[in-house]
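1. one predicted model, sequence on top.
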Amino acid sequence: MPQAYVLGSPIGHSLSPAMHGAAYVALGLTDWSYAAHTVDESSFAQFVAGCGPEVRGLSLTMPLKEIAFTVAEPVSHRAELAGAINTLVRTESGWLGDNTDILGVIGALAPEGRVARGRHSGLLLGAGATGRSAVIALRELGCRTVTACARNPGKALDSLGPLTEKLDVELTVRELEAWPTVKSDLAVSTLPPSGARAATDVLEAGEADLSGIRLLDVVYADWPTPLARAAMARGASVVSGLDMLAHQAVEQVELMTGLRPDWKVLLEAGQAACTG
């Protein structure tokens, strides 16, 4: 019986079992199963080593996206660029390490090609591991310039500078409070709810016009978030992190099973799990 798991710590909040399970039903994969396991960095290698041939794939969340490089062979180019692996797929030669977060961001910002891939300017709020995936996605969508607004601009420059050089992207780093004044048409906030409070406050205190901006807020709990509400009130087109999660999960399902589900099936399953 083919199996797949999502690993992380904590993991009880994960919507992946609902999404992947819905995909299996839609694809007729009635013999497949998908479940969540609490695994941290200290137990990760042992868990992976204990996976039998029936385990076809592993979805990884925090804090496992970097330690996964220790068991992955080969590693995809996009995972190498992002410095993060969120998917392990069993192959004849070992565990393929991949990163579907990048495709998740692309899918959320440009569903069904609704955003033309051309010359865009990008805006990033936050500069953690997800921020690196977001920058790669913005480049894929045609952004030649990206402004990163972060609580610690120096740290953001250290994290994103080498990556943007490889991508031939012009990077500007600014304080988080400056973000409403940045001119862009594609934006991604990777800020957690606690960090997004400052970004929301400065937006609400000013008179910024965000019309023409498509903003992905990677947070999906308690949607719409305060940041999303404030951005929509100022004209932005805002996308939930649930869309990103559904699109990246589609890529994981295809990597693990060889079949591609409709992303809307996974989105609806995620929405039901959030409200259920």
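-> Nice, thanks for sending it over. For clarity, every value in this text was computed on a predicted model and none was experimentally measured.

2. rest of the way, CA atoms for contacts and neighbours
-> Fine.

3. tally of neighbours for the nearest residue to L160 once chain neighbours are set aside?
-> Sequence neighbours aside, R132 is the residue nearest to L160 in space, at 6.6 Å (criterion: CA to CA, 6 or more residues apart in numbering). Residues lying near R132 (other CA atoms under 10 Å) number 25.

4. this is the comparison structure:
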Amino acid sequence: MSGSRLAVWGDPIAHSKSPALHAAAYSVLGLDWEYERRQVSAADFPGVLDSLDRSWRGLSLTMPLKEAAFRATASRDRHADLTGAVNTLLLGSELSGFNTDVGGIIDALGEAGVTDVRSVRILGAGATAASALVAVAELGATDVDVRARRPERAAGLVELGGRLQVSVTRDALSAPSTPVDLTIATLPSGTALDTDLAERLASDGGVLFDAAYAPWPSALASVWGNGPVVSGLGMLLHQAVRQIRIFRHGDPAVELPDEPHVLAAMRAAL
């Protein structure tokens, strides 16, 4: 693991804040590493990955590459295995895959004072929803209500809930609901729900964690009333910290030297 080149790949990717976050961290850490962004489609991913030489240290992956990255890895951490998604690749003699989104959600919620939940509603049924489910299971959730435009897409989340010993139900976005401690929205950026539906979800939705952050406030956050709202920028920040731990130490749990200073510099770069 001697390379010094890193990048974030995805499609689209021009909006990514990752280069600024990583550059700020590397400056504090005194690391002479290069971190760039590159637009890579799911179809092109295997070939582009195979073209990398020994100068490369690692990759950050965003949509739609997390599942393809999972398939490419020889070894994976527990969060990646549970979710079937890899957002961090450590390059070397073999490809090691990690999912730092789970930890990023936990850290962002903890920073907002949410450290223990029992009932949760997840809006959406994609890769981020799977990370959200694992995160809330680790925060103590016992009941999770998944809402999606196409509830059949949530079948994998029901199965994952069984593995996590969490009761997971799935339903349409507009189905009647009961109060929950926390709502996690994993809908695509720019999604605007019908106002009546959004207000109904807000009325019994507890704390809102919206993975979207551009534009902010999101349409859902704008109608959440007086309930606490947590932006997805916290997840972006904290998952990046865990990525840098991996690139530096090979382990997302090993803290960086002077990590509070690193975190402050990254937060200022957002």
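-> Right, received. Where do you want to start? All figures in this text were calculated on a predicted structure; none of them were measured in a lab.

5. circling back to that earlier point, counterpart of the residue nearest to L160 of structure 1 over in structure 2?
-> Matched to structure 2 by TM-score structural alignment, R132 of structure 1 sits across from A130.

6. which helices and strands does whichever helix or strand its match is part of pack with?
-> Per DSSP states H and E: A130 of structure 2 is located in helix 127-138. Applying 3 or more CA pairs under 8 Å, 6 or more residues apart in numbering; DSSP states H and E, we find helix 127-138 of structure 2 packed against helix 78-83, helix 101-111, strand 119-123, helix 155-164.

7. and with 10 Å instead?
-> The contact analysis (3 or more CA pairs under 10 Å, 6 or more residues apart in numbering; DSSP states H and E) places helix 127-138 of structure 2 against helix 66-72, helix 78-83, helix 101-111, strand 119-123, strand 143-148, helix 155-164, strand 182-185.

8. circling back: and the match of R132 of structure 1, what does it touch?
-> A130 of structure 2 is in contact with 79, 82-85, 101-102, 122, 124, 154, 156-158, 160-161, 186, counting by CA atoms under 10 Å, 6 or more residues apart in numbering.

9. which single one of those is nearest to G205 of structure 2?
-> Ranked by distance to G205 of structure 2 (CA to CA), those are led by I122 at 10.0 Å.

10. isn't that closest one right up against R170?
-> Yes: between I122 of structure 2 and R170 there is a contact at 9.4 Å, judged by CA atoms under 10 Å.

11. common neighbours of the two, please.
-> Between them, I122 of structure 2 and R170 share these contacting residues under CA under 10 Å, 6+ apart: 144-148.

12. widest-spaced pair of those?
-> Spatially, the most separated pair among the shared contacts of I122 and R170 of structure 2 is V144 and A148, at 12.9 Å (CA to CA).

13. returning to that earlier point: the residue nearest to L160 of structure 1 and V105 of structure 1, how far apart?
-> From R132 of structure 1 across to V105 of structure 1, the span is 11 Å (CA to CA, to the nearest Å).

14. quick check: neighbours shared by the two?
-> Shared contacts of R132 of structure 1 and V105, counting by CA under 10 Å, 6+ apart, come down to L138.

15. can you pull out the strands in the stretch 151-276 of structure 1?
-> With DSSP state E, counting those that start in this stretch applied, the stretch 151-276 of structure 1 shows strands at 170-175, 186-189, 214-217, 237-240, listed in chain order.
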